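Enquirer: Have a look; sequence and predicted model below, questions after that.
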Amino acid sequence: MTAKPEVTGFFEPRTWSIQYVVADPGTKNCAIIDPVLDYDEKSGATGTEQADRILAFIAEKGYRVEWILDTHPHADHFSAAQYLKEKTGAPTAIGEKVTEVQKLWKGIYNWPDFREDGSQWDKLFADKETFTVGNIPAHVMFSPGHTLASITYVIGDAAFVHDTLFMPDSGTARADFPGGSAKALWNSIQDILALPDETRIFTGHDYQPGGREPMWESTVAEQKAANIHMARFKSMEEFVAARDARDRTLPMPKLILHALQINTNAGQLPQPESNGRRYLKIPLNALEGAAW
């Protein structure tokens, strides 16, 4: 019988993101997945309300943080991985292909001195690499398509599929960011849907279609039967054509140029300048052809 971790989702309404605490009830060890650092692009303010909410929950439950995990460098929110590492001492981790994303965005941001070896994280996971959360076995699946570096964490009977599958009524993630590929996304989703039917699927975002309440948990069986893209498009060619056509109409996430300079650096904010203030760098006309 597959181990069943305790999974608690924390919905962040500004970016429709779901952050997770995944715990082994036996040992009380846990992992934090895809935590959000608050950021208001209008004022340039940052905050730790979301991360502190997670820390308060962990303290209340008596959990010990064993891992701080990101599934990929996010384009729509800042990662709180660095802040949570400072607070808990737990190691940070991401997939090893993050180096390809770093190389890509190093060029876009014109950062000649930026380290592109992934050394900003404590651990880079390879495809199929195994680890544990407490006594619960876990492994990594390379899941590119949305980004070059996307991975899925399978922890016991729970798969954290980030921006590949959404809830069945929402379909699948876009694949038009720099380094994205609808064909690669199709293949990644096929791998996820090959997991046992009872595997719990936890998605990285929920955009609340029709104004319904936020939802983030389904199963492989439910996704195969009812996902509005995967139940409809039965071939890679159909899926790629539909996904590409849809993606061409979508504007870029409002924070993509803000967030990637933080998230390719493991959630570390830019170093303060001589006046003690930190600054973001926004390239103009770098994402040509994107819908407005």
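Expert: Thanks, I have it. Numbers count the residues shown, from 1 in each chain.
Enquirer: For the rest of this, base every contact and every neighbour count on C-alpha atoms.
Expert: OK.
Enquirer: Find the nearest non-adjacent residue to the spatially most central residue of the chain, please.
Expert: Centroid check for the chain by C-alpha atoms, centre = their mean gives Thr71 as the closest residue, at 4.1 Å. In space, and not counting its chain neighbours, Thr71 is closest to Ile151: 5.3 Å by C-alpha to C-alpha, 6 or more residues apart in numbering.
Enquirer: related to what we said a few turns ago, ok, the residue nearest to the centre of the chain touching Ile94?
Expert: Yes. Here Thr71 reaches Ile94: they are 6.0 Å apart, a contact under C-alpha atoms under 8 Å.
Enquirer: if I look at those two, which residues touch both of them?
Expert: Ile151 (C-alpha atoms under 8 Å, 6 or more residues apart in numbering).
Enquirer: can you give me the strands in the stretch 51-200 of the chain?
Expert: 64-69, 78-79, 92-95, 123-125, 130-133, 136-142, 151-155, 158-162, 200-203 (DSSP state E, counting those that start in this stretch).
Enquirer: which strands and helices sit next to the last one?
Expert: The criterion is 3 or more C-alpha pairs under 8 Å, 6 or more residues apart in numbering; DSSP states H and E, and the helices and strands that strand 200-203 contacts are strand 158-162, strand 217-219.
Enquirer: okay, now the one to match up with it:
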Amino acid sequence: MDILPFYEPQTGTWSYLLVDPGEHAAALVDPVLEFDPVSGLTDTSFVDAILNAADERGARIQWVLETHAHADHLTAADYVRRKHGARVVIGRGIRAVQRTFQRVFDFTDLSTDGRQFDRLVDEGDVIRLGSQEIAVMETPGHTSDSVTYRVADAAFVGDTLFAPNYGTARCDFPGGDAGTLYDSIVRLHALPDDTRLFLCHDYPGEGHQPQCRVTVAESRRSNIHISADTHRDDYVAMRNERDAGLDLPRLILPSVQVNIRAGAPPPPGPNGTAYLRTPFNRSLAELVAGTGPEAD
């Protein structure tokens, strides 16, 4: 299996092209659709470069594998599906995420059974890609729908682990839980030492190159948030304290509205234009919790 990483610097996101060269079959993991929140315009240049790389190898894109419904960038899943006929995959936990944001954004049109995706997966499911088998691990904690995709000695871990110097993902999004993330990371750290963990994000400092992967042995030994000696209660306390001081991602409002629909925008209005919604004078936390003026 050939694995080609592509880094989108505006959101610090890694997308991956997986190719089985013998079968000319390909899959994309977490493809990014660039978005300008000021103009409301998207740009497909980044994902088009990935698609061109597949074309150069004579590979047909069969799958788009989403590790979760992202809150920091828009997915290009629907674009790839429309352009190449690929099937979009996500964890079955997406239904709970959809129910939450259906209420938050008052999306009366939104079905919350996951039908916007072509396949919902659970622990132990297998996805065929040419001669290869991609196994699904449920790894919730960052979000309730988070999954890891394993193929050969590679695991695509989404927002669970980051590079060792950056630590682990936040757990303060709806459905997130620090204790659950700890349990998921312990499972990942129990994989064979030479397993390559392919990351969804990296945020390198000035003068440093972004890092797309780390071995299990390196992560277990060096991760600044969770090592082989870290106790669950200590991790939960650390993670919750850190999360309390974090700002929301810059693109969270447009991202979740599009990503819970597998990358498609909301239905257009009477004038033929699709619109994204921004709550006015209501925080996302209030809307998720069902508190604020309407709850009084």
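Expert: Now that the structure is in, tell me what you want to look at. Not measured: the values here are computed from a predicted model.
Enquirer: ok, the corresponding residue of the second structure for the residue nearest to the centre of the first structure to Leu33 of the second structure distance?
Expert: Aligning on TM-score structural alignment places Thr71 of the first structure opposite Thr67 in the second structure. Here Thr67 of the second structure is placed at a distance of 15 Å from Leu33 of the second structure (C-alpha to C-alpha, to the nearest Å).
Enquirer: from what I can see the match of Thr71 of the first structure touches Thr143, true?
Expert: No. Using C-alpha under 8 Å as the test, Thr67 of the second structure is too far from Thr143 to be in contact (10.0 Å).
Enquirer: can you pull the contacts of the counterpart of Gly156 of the first structure in the second structure?
Expert: In the second structure, Gly156 of the first structure lines up with Ala152, judged by TM-score structural alignment. With contact set as C-alpha under 8 Å, 6+ apart, Ala152 of the second structure has these partners: Met1.
Enquirer: distance of Ala152 of the second structure from Ile3 of the second structure?
Expert: 11 Å.
Enquirer: likewise Val288 of the second structure?
Expert: Val288 of the second structure is 38 Å from Ile3 of the second structure, by C-alpha to C-alpha.
Enquirer: same thing with Ala178 of the second structure?
Expert: Using C-alpha to C-alpha, Ala178 of the second structure is found at 30 Å from Ile3 of the second structure.
Enquirer: Have a look at those two and say which one is more surrounded.
Expert: Ala178 (25 against 15; other C-alpha atoms under 10 Å).
Enquirer: Over in the first structure, tell me which residue corresponds to that one.
Expert: Per TM-score structural alignment, Ala178 of the second structure is aligned with Ala182.
Enquirer: isn't its match right up against Gly145?
Expert: Yes. With contact defined as C-alpha under 8 Å, Ala182 of the first structure counts as touching Gly145 (5.8 Å).
Enquirer: tell me, what's touching the two both at once?
Expert: Ala175.
Enquirer: now Arg278 of the first structure, nearest residue through space, not along the chain?
Expert: Nearest to Arg278 of the first structure is Pro272, by C-alpha to C-alpha, 6+ apart, at 4.4 Å.
Enquirer: er, Gly204 of the first structure actually
Expert: That would be His162: by C-alpha to C-alpha, 6+ apart, it lies 4.1 Å from Gly204 of the first structure.
Enquirer: Just give me the neighbour total for the one you found.
Expert: Neighbours of His162 of the first structure (other C-alpha under 10 Å): 28.
Enquirer: Okay, it and Thr147 of the first structure: tell me how far apart.
Expert: Applying C-alpha to C-alpha to His162 of the first structure and Thr147 of the first structure gives a distance of 11 Å.
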